[in-house]
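Asks: Just a sequence and a predicted model for now, questions to come.
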Amino acid sequence: MKEDVGHSGKTWRSERLSALGSSIFSEVAAWKAAAAKDGADMIDLGIGSPDQPPAESVRRALAEAALQSDNYAYPATKDSMPFKEAAAAWMKHRFGVMVDPASEMVTLLGSQDGLAHLAMSICDPGDAALLPNPGYPIYAGSLALAGVEAILMPLREENGYLPDLDAISEEDWQRAKFILLNYPNNPVSAIADLTFFEKVLARAKDYGVLVVHDLAYSEMGFDGNEPPSILQLPGASEQAVEFHSMSKSFNMAGCRIGFLTGNREAVGALRELKANIDYGAFYPVQQAAVVALREAMAAPHKPKAGKLYERRRDLFLDALRAEGWDIKPPKATMFVWAPLPKMTWDRGEAWTSRTISQEMLKATGVVVVPGEAFGTEGEGYVRIALVEDESRLLEAAARIGRFIRGELVID
């Protein structure tokens, strides 16, 4: 394959691309393509994309708005306040947080849009930020694009997958422009309480560090857990911003809509950057999101998205346990963060998260993501997304059990 090099010897590929997260995601895509070519019956538990549609009323609102001829102008030329006002009302309803939709909120093309661009809008090249390890790949990728140094905070089981704030050196606290947190967490599915957030805010205030909280899984707590917003704490909006997404909790992943709220200077910086690079979310999508938020407020006792994944978690982990793979149940999200199983057959060399994921896919057709895709602290784990129906999850567990026992081995 020829390199993308011109006659002058210049390459046509930015070095930044090499830092946009682990190449393992591309490898997993290649593994899947090879398995599909071989005719495998794949059960894809890799990507965390909801397998359920949004409510019919939300789909109908989207369809009706899409039929309106005046909804095809640039979204920025229309009034985006209805969505932001609905989001602000939902923040008050869900968390008791008062938000000014005009000055303390910006609409996003999904929360990943905001996560990808926030560092560009609040940092300068050479700045530093504190990031979780393991962590969602765009966290590190956004810093690479912005020329910002990542100071990694290990998330380990012995600490409940919370960063050890005391282990961060004073020098790193002083250098950091912001600290990024994500609870409920992807990929480790851990949760955090307001006591932890109080400690973070106090430490961040001492050093003038902005707290950035990714709350994409707010409606996906298990066992009665209701994940909190950091903005619930007094004075938090002076020191923190928070990302929210319609993707997972409202089954609107393909619609690409979310928002950032909190500290108005940081929110305003991201709004200013986005005003220069896109024209906003498609207006019918905004209108559909308004319906979803209003219905959530009108029916507070209606089961949230987390109920579905809690039921799947219990079913799947019980089945895996019966097959010989005992995994601690996650407390939230749509993911299982699983330490590698104890294999009963010898492949001639040590198992890694990459090799076990690859060979499991070849042998069983079940797709999982190697933990190393999320950072060095992810080695020794795989992430499993509960995005198939219950019958397919039971089938996946049965196949995995046969793989663990060496009954399904591909030479």
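Replies: Looks like it arrived, so ask away.
Asks: Every contact and neighbour count from this point should use C-alpha atoms.
Replies: Fine.
Asks: residue contacts, residue 85?
Replies: Residues in contact with residue 85 (C-alpha atoms under 8 Å, 6 or more residues apart in numbering) are residue 101.
Asks: Check whether it sits in a helix, strand or coil.
Replies: Of the three states, residue 85 takes helix under DSSP: H, G, I helix; E, B strand; the rest coil.
Asks: Could you list which residues are in contact with the closest residue to residue 381 other than its chain neighbours?
Replies: Computed as C-alpha to C-alpha, 6 or more residues apart in numbering, the closest residue to residue 381 that is not its neighbour in sequence is residue 339, at 4.3 Å. By C-alpha under 8 Å, 6+ apart, the contact set of residue 339 is 327, 380, 381, 382.
Asks: Turn the residues you listed into CSV, columns for neighbour count, secondary structure and distance to residue 192.
Replies: Shown next, in CSV, are the contacts of residue 339 (neighbours: other C-alpha atoms under 10 Å; DSSP: H, G, I helix; E, B strand; the rest coil; distance: C-alpha to C-alpha, whole Å):
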residue, neighbour count, secondary structure, distance to residue 192
327, 16, coil, 20
380, 18, coil, 23
381, 23, strand, 21
382, 28, strand, 22
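Asks: and the residue nearest to residue 381, how far is that from residue 33?
Replies: 26 Å (C-alpha to C-alpha, to the nearest Å).
Asks: Geometric centre of this structure: which residue is closest?
Replies: Taking C-alpha atoms, centre = their mean as the criterion, residue 186 is the residue nearest the geometric centre of the chain, at 5.2 Å.
Asks: for the stretch 101-250 of the chain, what spans make up the strands?
Replies: 105-108, 128-133, 149-154, 176-181, 210-214, 240-245 (DSSP state E, counting those that start in this stretch).
Asks: how about the helices in the stretch 301-411 of the chain?
Replies: Counting by DSSP state H, counting those that start in this stretch, the stretch 301-411 of the chain has helices at residues 305-323, 353-364, 390-404.
Asks: Check the stretch 151-300 of the chain too.
Replies: Using DSSP H, counting those that start in this stretch, the helices of the stretch 151-300 of the chain run over 170-175, 194-207, 264-277, 283-298.
Asks: Second structure follows, compare the two:
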Amino acid sequence: MSAATSPSERRVSARIGAISESATLAVDAKAKALKAAGRPVIGFGAGEPDFPTPGYIVEAAVEACRNPKYHRYTPAGGLPELKAAIAEKTLRDSGYEVDASQILVTNGGKQAIYEAFAAILDPGDEVIVPAPYWTTYPESIRLAGGVPVEVVADETTGYRVSVEQLEAARTERTKVVLFVSPSNPTGAVYSEADAKAIGEWAVEHGLWVLTDEIYEHLVYGTAKFTSLPAIVPELRDKCIVVNGVAKTYAMTGWRVGWLIGPKDVVKAATNLQSHATSNVSNVAQVAALAAVSGNLDAVAEMRTAFDRRRQTIVRMLNEIDGVLCPEPEGAFYAYPSVKELLGKEIRGKRPATAVELAALILDEAEVAVVPGEAFGTPGYLRLSYALGDDDLVEGISRLQKLLGEAKA
């Protein structure tokens, strides 16, 4: 080993040095920096609701601040009253009955995902990851010592993978399959029949399933949310559910998520958290308690607005020659294919990749979008429609004008 690569000389560990920056947060940060510099940038990058957190949740947090009970350490796995409320909420919303001892409250969904993988993966274990995927999944798998194995779906199937595709990717090293519905970044929602088929396939082969249900309440039209362990009970002993308050209650900054799983896995993940971060902020946990214990009226109002924006953005994107955008059925993202635009001339440039096209769009139209390369599928863009109606129309109008200039 040369001196240049010796452990004593390496400033950042190979494990951490291999982690990529979150592409979605990077785009959002650049857009905000340009806006701060006075440029009229419209950002479609970050996946967070533009609504304020409902008032009754904020008031619960204010009261918690005044209560000395919450000025001290509390159990690393979460406030007992919050865990009990999450169990009740899970039964109400998913039809999935769990005990509070099966729940770990985490610092947002990202920590839940990492700790879930860390608790069940050994070095070299493979995880089947349907793509397009949210940027954090493969990084969390690698950090836990696992190997992400991508299975790609495209616009022809509405970005939904089949059991046949999953089976083709399965090897003797496969331990986990990731299931996300509604999906970030595509908004795809699996039917109950398709979800059940995937769950039964996992049971047949003795696989674990990690299912991310963070967008459970954001489904539109005739689409319905389905919780895998509720419809495939045989899966429950090898299923981990990840969820949180961020998207449903417009609480991205409060950082409260959770995982639900078998007691031994939850205990192991809790041990990890006890050394990594200890308890989640008590004030935020009390706010989350108010959220999951309350009704869903505020959620319904947000969903109505998202549905309206969804229809607008899909219609306007599909009016652009060379852009094909399937209608998303959930979450708050559109994921159009821009493959037909690549290589064409736009204002003197010929972007060859979605990365180059996104950079051109930001420079020329002052609109921030995330390239599909960040989600494992080149040739696409992700646009979050969790922004005001006027900004949405203005931003897509700018895209129509710029991309309408494309020529061979």
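Replies: Structure received. Quick caveat, the model's predicted, so the values are computed rather than measured.
Asks: before we move on, the earlier item: OK, contacts around the residue nearest to the centre of the first structure?
Replies: By C-alpha under 8 Å, 6+ apart, the contact set of residue 186 of the first structure is 135, 136, 333, 335.
Asks: For stretch 280-299 of the first structure, list every residue counted as buried.
Replies: Neighbour counts over stretch 280-299 of the first structure (16 or more other C-alpha atoms under 10 Å) mark 280-293, 296-297 as buried.
Asks: Identify the farthest-apart pair in those residues.
Replies: Farthest-apart pair in these is 280 and 297; separation 24.8 Å (C-alpha to C-alpha).
Asks: List the contacts of the nearest residue to residue 71 of the first structure once chain neighbours are set aside.
Replies: Closest residue to residue 71 of the first structure apart from its sequence neighbours, by C-alpha to C-alpha, 6+ apart: residue 283 at 6.2 Å. With contact taken as C-alpha under 8 Å, 6+ apart, residue 283 of the first structure is in contact with 65, 71, 72, 75, 78, 80.
Asks: now these in a markdown table, with neighbour count, distance to residue 221 of the first structure and secondary structure?
Replies: Listed next are the contacts of residue 283 of the first structure as a markdown table, based on neighbours: other C-alpha atoms under 10 Å; distance: C-alpha to C-alpha, whole Å; DSSP: H, G, I helix; E, B strand; the rest coil:
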| residue | neighbour count | distance to residue 221 of the first structure | secondary structure |
| --- | --- | --- | --- |
| 65 | 19 | 32 | helix |
| 71 | 14 | 36 | helix |
| 72 | 14 | 37 | coil |
| 75 | 17 | 33 | helix |
| 78 | 13 | 35 | coil |
| 80 | 18 | 30 | coil |
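Asks: Would you mind measuring from whichever residue in the first structure pairs up with residue 117 of the second structure to residue 131 of the first structure?
Replies: With TM-score structural alignment as the criterion, residue 117 of the second structure lines up with residue 119 in the first structure. Using C-alpha to C-alpha, residue 119 of the first structure is found at 12 Å from residue 131 of the first structure.
Asks: try residue 16 of the first structure
Replies: Using C-alpha to C-alpha, one obtains 18 Å as the distance from residue 16 of the first structure to residue 131 of the first structure.
Asks: Name the residue in those two with the higher neighbour count.
Replies: residue 131 (24 against 14; other C-alpha atoms under 10 Å).
Asks: Under the alignment, what does that one map to in the second structure?
Replies: Under the alignment (TM-score structural alignment), residue 131 of the first structure pairs with residue 129 in the second structure.
Asks: these two touch, right, the match of residue 117 of the second structure and residue 143?
Replies: Yes - Residue 119 of the first structure is within contact range of residue 143, at 6.2 Å (criterion: C-alpha atoms under 8 Å).
Asks: Next, count neighbours for the alignment partner in the first structure of residue 98 of the second structure.
Replies: Aligned counterpart of residue 98 of the second structure in the first structure: residue 99 (TM-score structural alignment). Residue 99 of the first structure has 22 neighbours, counted by other C-alpha under 10 Å.
Asks: so what's the nearest residue to residue 99 of the first structure once chain neighbours are set aside up against?
Replies: The spatial neighbour of residue 99 of the first structure that comes closest, neighbours along the chain excluded (C-alpha to C-alpha, 6+ apart), is residue 88 at 5.5 Å. By C-alpha under 8 Å, 6+ apart, the residues touching residue 88 of the first structure are 98, 99, 100, 101.
Asks: out of these, which are buried?
Replies: Buried residues within the contacts of residue 88 of the first structure, counting neighbours by 16+ other C-alpha under 10 Å: 98, 99, 101.
Asks: Tabulate those (CSV), appending distance to residue 54 of the first structure.
Replies: Output for those, formatted as CSV (distance: C-alpha to C-alpha, whole Å):
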residue, distance to residue 54 of the first structure
98, 27
99, 26
101, 24
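Asks: Please flag which of those residues sit within helices.
Replies: Among those, no member falls in helices (criterion: DSSP state H).
Asks: picking up where we left off before, right, and the strands of the stretch 101-250 of the first structure - which one's nearest residue 60 of the first structure?
Replies: Of all these, strand 240-245 sits nearest to residue 60 of the first structure, with 20.2 Å by C-alpha to C-alpha.
Asks: got the angle for that closest one vs helix 264-277?
Replies: Orientation of strand 240-245 of the first structure against helix 264-277 (axes from the mean of the first three to the mean of the last three C-alpha atoms, to 10 degrees) gives an angle of 50 degrees.
Asks: That's all I had, so thanks and see you.
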